[in-house]
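Colleague: Structure of the sequence below:
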Amino acid sequence: MSLKLPLPPGFFQCPPLSPDDNARYLEIAKQSVQDLVAKARIRDGPVKWTMLSNECDLKIYKGEGTGTTANSDIHCAAMETVGQLDEVMRLYRTDTTAQAKEYVQRFGRALVDAITLYTILPRHPDRPNNCIQIKWMVAKSPFDGLVTKRDFCLLESDLEFQVNGKRAWVRAYKSVELACVPSLRESLNLIRAFQYDMGHVFIESDRPGYLDMTYLADMDVKGIVPVWANDQAVIQWCRNLSDIDRFLREDRLRGSVQSAAAASAKAATGSSVKHQVSGSSPTWGADSTFDGTSQCSSDDQSNYSESMVGTSVVGGHNTKLYSQVHRQHYYPREGTSTTASSAASTVPIMASYQPHHPTSTNTEYTGELSPVSPLLRAPIILE
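Modeller: Alright, predicted model coming up:
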């Protein structure tokens, strides 16, 4: 039987991860978050940005030169929206394959399919907004049918922290290679692209009740795609920031309607409305062990490790990462330090923690705007 998208949740048969593999992905995740936060700085960051598109509230930039490699391009988008950080984190809750596929349906501008493969760091009551997973995703171009779809095997890192004393949350992606996720070029005509750094940075704005949203993509799409087509594809992905604004408004309206319905039902019955909870419902860490080993759940494997802090050198800039935020704040005890010797270095996991209120970092996401010349469209061969 021929394959077609979307793929079933159990399509990829991934074996449990070893403790060493789990620890390695944790290190990659930490570096991924650090690099994304540094590159997403519009002003005084490691990337020099040029305006590519100005769409009212949404500003889209392209980095001068190339991205991480000679074959990669780097783009960034910034927008301010009405909203709370907790609303965004609820919107992006995609832990299971079912949630990931629902997310793809809602954010259908560029995404086609998604499957959760592994959970490296599961959510915990002390840090419910932090989660690290490995996922397979498929993306399409605005010229779908003319430009071949791309798939990715990605390490997805969700972490809450603080910037300049303000709450912030990051979703960072970095491509990884897994033997259990082979190329699907022959079976589905998908070209495996590579994300060096991609994701979103959400920070509470100086204006109460607003959020500063930044999206960054530093990737190599592989295949044969002209610059103008690649730019248009990334611009479409950047426009997902506008979708976030709309989805937050929709969720707010839906919540208001549900609250009104619940209040009406309570008034009619004279008692509160309750819901059924299945005895088999998962609890925190139900499918996880806390000794570094992994166990199979319905559509992913769960592994556990602790918190992370540190510094990173990105593009010659020494960037303080963050102080991680939990319901209870933890930080390395005095006498423990972390340093990074190079852009590719990783930060050791701290084994000792004490309550701490995070300090601010000096990260800025606004910058000067400058025009860019129109894109020239030459005859091309698309793949």
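
Colleague: make it CA atoms for all contacts and neighbour counts henceforth
Modeller: OK.

Colleague: list the contacts for residue 97?
Modeller: The contact partners of residue 97, taken as C-alpha atoms under 8 Å, 6 or more residues apart in numbering, are 9, 114, 115, 116, 299.

Colleague: now for the lengthiest strand in the chain, which elements pack on it?
Modeller: Taking DSSP state E as the criterion, the chain has its longest strand at strand 150-163. For strand 150-163, the elements it packs on are helix 19-39, strand 131-139, strand 166-175, strand 191-192, strand 194-204, judged by 3 or more C-alpha pairs under 8 Å, 6 or more residues apart in numbering; DSSP states H and E.

Colleague: could you dump those to a markdown table with distance to residue 157?
Modeller: Compiled in a markdown table, the helices and strands packed on strand 150-163 are given as follows (distance: least, C-alpha to C-alpha, whole Å):
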| stretch | distance to residue 157 |
| --- | --- |
| helix 19-39 | 6 |
| strand 131-139 | 4 |
| strand 166-175 | 5 |
| strand 191-192 | 20 |
| strand 194-204 | 9 |
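
Colleague: out of the ones you listed, nearest to residue 226?
Modeller: Of all these, strand 191-192 sits nearest to residue 226, with 15.4 Å by C-alpha to C-alpha.

Colleague: structure for this one too, so we can compare:
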Amino acid sequence: MSLPLPRDFFDCRPLPQSEEHDLLDLAAAVCHDTALNALTMAQRPPSKEIINEATKRRATLHFGTDLVDPAMYGLTGVSRLRTTIDELVDFLLLTTPEKVRIYGNVVGQAVLDRMTLYQLPPRDSSMLAASVQWAVIENPFLSSALTLKRDTCFLEVLQRIEVTDPATGQRRRGLVRATHSVAMDSCPSLRKSHNIVRGALIRSGHLFLEAQDGEFDYYYTYIVADPGSVPKFVSLRIFQKIVSQMLNVEHHFALTRLPALMAEIAKEPRRRFKPDGAIAACEACASKFSVFGSKRHCYKCHQVVCSACIQTYAVRTQ
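Modeller: Model prediction:
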């Protein structure tokens, strides 16, 4: 049988109330522990710095271990993000196949199949969504000819959070999207039937904490419970590639906002671009223009910038 599986493939009978309560308790704990994993790893020395060429936003990558089980190792990326809670919730609340596809494209996940096994009732107003999911996600950073497909049965939780930052001791508010693998009788291994290996993510996900001036400190934590026979140094290289996709999130938001922004600009009186002959350096990065270097004008702010500081997009406006 090939993917996608029939929608009634898994026998998901109603959960006993006690099991539902246990899952909700675990969901709350996973959100808290994922946030602490991110903040604790972020205090370790960075192993690498990366940059998004479109937004020029940077992130640092930090190796570390799971706080609950130090035998599990992982990676956390740390950056900043200009957004709003509403924009984050809309992006992270994966309620339709289209939203799953968009999320996968942004964070570099090739989702081959996905099903909601159980929708859990939020335990309080801070828990925006909680569910048990099953998914087959292909690793885009490894050749499909060299690896078996992996599936995961996991808790997926989106929750507003208040957490103590271990770096400062201060309480901080924000949003966490956490994932944590669970074993469910209704979701058995597909190794024999489909040659799909069951993987496990542990207390991993995205954490956004309020900062200043409409920005959030953004952490992306990735911990795999059992990497199989893959050597640790190879796993960490893969983790780096996965976590580095975090810088795509701000770029995605910027592109999403562009049509409305351009429509607003179109309503304003047209301004002439300033003469660029006397401008010797890029007004964005301060790099000096070379003799043969091109000067570009930003359509929105009318700054004169170098080719490295400007992106060109075709935008459809109404």
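
Colleague: What would you report as the TM-score here?
Modeller: After superposition, the two chains reach a TM-score (TM-score structural alignment, normalised by the length of the second structure) of 0.69; 252 aligned residues with a C-alpha RMSD of 3.0 Å.

Colleague: Please narrow the contacts of residue 97 of the first structure to those residing in strands.
Modeller: Among those, the members found in strands (DSSP E) are 114, 115, 116.

Colleague: mind listing what the closest residue to residue 159 of the first structure other than its chain neighbours touches?
Modeller: The spatially closest residue to residue 159 of the first structure, leaving aside those adjacent along the chain, is residue 130, at 4.6 Å (C-alpha to C-alpha, 6 or more residues apart in numbering). Shown in contact with residue 130 of the first structure (C-alpha under 8 Å, 6+ apart): 121, 122, 123, 124, 157, 158, 159, 160.

Colleague: Please repeat the previous calculation with a cut-off of 6 Å.
Modeller: Applying C-alpha atoms under 6 Å, 6 or more residues apart in numbering to residue 130 of the first structure gives the contacts 123, 158, 159.

Colleague: Which helix or strand contains the nearest residue to residue 142 of the first structure once chain neighbours are set aside?
Modeller: Nearest non-adjacent residue to residue 142 of the first structure, counting by C-alpha to C-alpha, 6+ apart: residue 233, 5.7 Å away. According to DSSP states H and E, residue 233 of the first structure maps onto helix 227-238.

Colleague: Check the mean deviation of that helix from the second structure.
Modeller: Overlaying the second structure shows helix 227-238 of the first structure at a mean distance of 1.7 Å from the equivalent residues (mean C-alpha distance after the TM-score superposition for the first structure).

Colleague: for that helix, which positions count as buried?
Modeller: Across helix 227-238 of the first structure, burial judged by 16 or more other C-alpha atoms under 10 Å covers 229, 230, 231, 233, 234, 235, 236, 237, 238.

Colleague: Could I get the buried residue list for the helix or strand following that helix?
Modeller: Of the helices and strands lying after helix 227-238 of the first structure in sequence (DSSP H and E), the nearest is helix 240-269. Neighbour counts over helix 240-269 of the first structure (16+ other C-alpha under 10 Å) mark 240, 241, 242, 244, 245, 247, 248 as buried.

Colleague: okay, among the residues you listed, which ones form the most distant pair?
Modeller: Greatest spatial distance in the buried residues of helix 240-269 of the first structure: 240 and 248, 12.2 Å, computed using C-alpha to C-alpha.

Colleague: List just the one of the helices and strands packed on strand 150-163 of the first structure that sits closest to residue 66 of the first structure.
Modeller: Among those, strand 194-204 comes nearest to residue 66 of the first structure, with 12.0 Å by C-alpha to C-alpha.

Colleague: what range in the second structure matches the closest one?
Modeller: Under TM-score structural alignment, strand 194-204 of the first structure corresponds to residues 200-210 of the second structure.
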